[in-house]
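[1] predicted structure and sequence below. I'll ask about it afterward.
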Amino acid sequence: MLRPSPAPAPALRSVLTALGSPTAVSEARTPALRAAQGPLSPELPLPVHVLGVRGVAGSAAGGTGATVRPHTRLAGWRFLIRNGDRAIAAADTRLTPDGWSFSHFFEGPYVAATERALIQAEALCTPYQPRLLSVPELYMLTLWLHADPDADGHTAAPGPADLLVPLAPAPPGIAANRPYRVADLLPVLSLRLAPPPLLGSAAPA
């Protein structure tokens, strides 16, 4: 079962304003939104966190013992735009010096994949807080099921009890629509994100 974290009220208002007054925003509506018949409703708000890695120097000279540690940062809130019984697009918001504001509409495979993953996660017996974890360098998006459903959706890194569900299309070698334990998937992502060793540096033993 899912217990979504409530989105910031200004973020929701900015999306409603964009839907009601598309000429007031710089980004045009997507083809699906322009062709939609009937009301459009922003639903299922999800905090979008971005995954990166930090290098941590080891004790070896020249940093040859360096390791990487994953970290996340909140990048925005995403709303699925529903028309009738399905989501046809999504709206992203971002944090500015003046608060949360509308960023852009978009559509594509991740919209349907997100909706599908949320429906599957709703059937789980364990309560989770749904989030999105983006890995831009790998062109990857996952549904992040946080094991503390009462946590602040703005904070926290993936924990050992969390699940990560890669959305289709997923990078080669990573199965889409399959829930992974953080301990199984995060090291794989960290390895792919780690910078290559400098030419001429000694390989770690």
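    Nice, I can see it. Numbers count the residues shown, from 1 in each chain.
[2] C-alpha from now on. contacts and neighbour counts both.
    Fine.
[3] correct me, but Arg29 touches Ala91?
    No: counting by CA atoms under 8 Å, Arg29 stays clear of Ala91, with 10.0 Å between them.
[4] now the common contact residues for these two.
    Phe105, Phe106 (CA atoms under 8 Å, 6 or more residues apart in numbering).
[5] who has more neighbours out of those two?
    A direct count of neighbours by other CA atoms under 10 Å for Arg29 and Ala91 places Ala91 higher, at 25 against 20.
[6] what's the helix or strand for that one?
    strand 86-96 (DSSP states H and E).
[7] secondary structure class for Gly173?
    coil (DSSP: H, G, I helix; E, B strand; the rest coil).
[8] ok, Ala32 next?
    Ala32 ends up helix, using three-state DSSP.
[9] then Ala156?
    coil.
[10] what number of residues lie near it?
    Ala156, neighbours per other CA under 10 Å, totals 15.
[11] how about the nearest residue to it, chain neighbours excluded?
    Nearest non-adjacent residue to Ala156, counting by CA to CA, 6 or more residues apart in numbering: Thr72, 7.9 Å away.
[12] for comparison:
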Amino acid sequence: MPVLNPTAPAAAERSIRTALHPATRRAPHPLYLDHGALDLALPLPVHRLSPVTGSAAPPDARLTGWRFLLTRDGRAVGAAETARTPEGWAFSHFCEGPYIASTERAVRLAESLPAPYQPRLLSVPELYMLTLWLHSDPAADPAEGSPQPQDLLIPLAPAPPGIAADRAVRTDVLLPVLSTRLAPVGLAS
């Protein structure tokens, strides 16, 4: 079943298009920007996970930006991200590396699942981890909500050691694993 991509705010998309324009590009910038026009694809809201405590309540997540894949001739060559500011949406940075291809693989996996989902990105900064979060309510406001037990998370490669990348895992299974990774180390007696 296809994933139901949310619509990004027009101001977020505008900020990316402005950053892509040769006259407004910041230096240094990725070389792929110098080789012809790029299309924006797969806008995904980026949420940051609050610290995972291991309690029964799901951790909170807050919207921090929107990420767009940058494509040329139908092939992803990078990504661009916006950030929420008091004035609205502003270009934040360009992204390169393995998360680009892993995002594409995770979306293909999500499209093969029997139920519809709303794709989002979920960042776990304490573990340097990024996941494709498949929210079980495809009609939900993409700016709201926290991971629910029935939602799926697909850790993007490279995932932290001991966490399988590119596999869909229920939130109520993966978050306890993350909480043990994030638990403070006890003091030696």
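    That came in fine, so what should we check first? Since the model is a prediction, treat every value here as computed from it, not as a measurement.
[13] give me the TM-score for these two chains.
    The TM-score (TM-score structural alignment, normalised by the length of the second structure) is 0.91; 188 aligned residues with a CA RMSD of 2.2 Å.
[14] sorry, back to before: the residue nearest to Ala156 of the first structure maps to what in the second structure?
    Aligned counterpart of Thr72 of the first structure in the second structure: Ala61 (TM-score structural alignment).
[15] OK, contacts around the aligned residue in the first structure for Gly78 of the second structure?
    Matched to the first structure by TM-score structural alignment, Gly78 of the second structure sits across from Ala89. Contact analysis of Ala89 of the first structure by CA under 8 Å, 6+ apart lists Thr30, Ala32, Leu33, Leu80, Ile81, Arg82, Phe105, Phe106, Glu107, Gly108, Val111.
[16] among the residues you listed, the buried ones, what's the ChimeraX command?
    To isolate the buried ones among the contacts of Ala89 of the first structure in ChimeraX, judged by 16 or more other CA atoms under 10 Å, type:
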select :30,33,80,81,82,105,106,107,111
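[17] now secondary structure too, for the contacts of Ala89 of the first structure, in JSON lines please.
    Formatted as JSON lines, the contacts of Ala89 of the first structure follow (three-state DSSP):
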{"residue": "Thr30", "secondary structure": "coil"}
{"residue": "Ala32", "secondary structure": "helix"}
{"residue": "Leu33", "secondary structure": "helix"}
{"residue": "Leu80", "secondary structure": "strand"}
{"residue": "Ile81", "secondary structure": "strand"}
{"residue": "Arg82", "secondary structure": "strand"}
{"residue": "Phe105", "secondary structure": "strand"}
{"residue": "Phe106", "secondary structure": "strand"}
{"residue": "Glu107", "secondary structure": "coil"}
{"residue": "Gly108", "secondary structure": "coil"}
{"residue": "Val111", "secondary structure": "helix"}
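[18] just want the most central residue of the second structure.
    In the second structure, the C-alpha nearest the mean C-alpha coordinate belongs to Leu121, at 2.2 Å (CA atoms, centre = their mean).
[19] now do whichever helix or strand it is part of: distance to the chain's middle.
    In the assignment (DSSP H and E), Leu121 of the second structure maps to strand 118-124. In terms of CA atoms, centre = their mean, to the nearest Å, the centre of strand 118-124 of the second structure is found 4 Å from the chain centre.
[20] matching residues in the first structure for the helix or strand following that strand?
    Using DSSP H and E, the helix or strand that follows strand 118-124 of the second structure towards the C-terminus is strand 129-135. Mapping strand 129-135 of the second structure onto the first structure (TM-score structural alignment) gives residues 140-146.
[21] give me the contacts around the matching stretch.
    By CA under 8 Å, 6+ apart, stretch 140-146 of the first structure touches 110, 114, 117-118, 128-135, 158-159, 161-167, 169-171.
[22] and that stretch, which residues are buried?
    Met140, Leu141, Thr142, Leu143, Trp144, Leu145, His146.
[23] got it, and stretch 186-196 of the first structure?
    Buried, per 16+ other CA under 10 Å, within stretch 186-196 of the first structure: Leu186, Leu189, Ser190, Leu193, Ala194.
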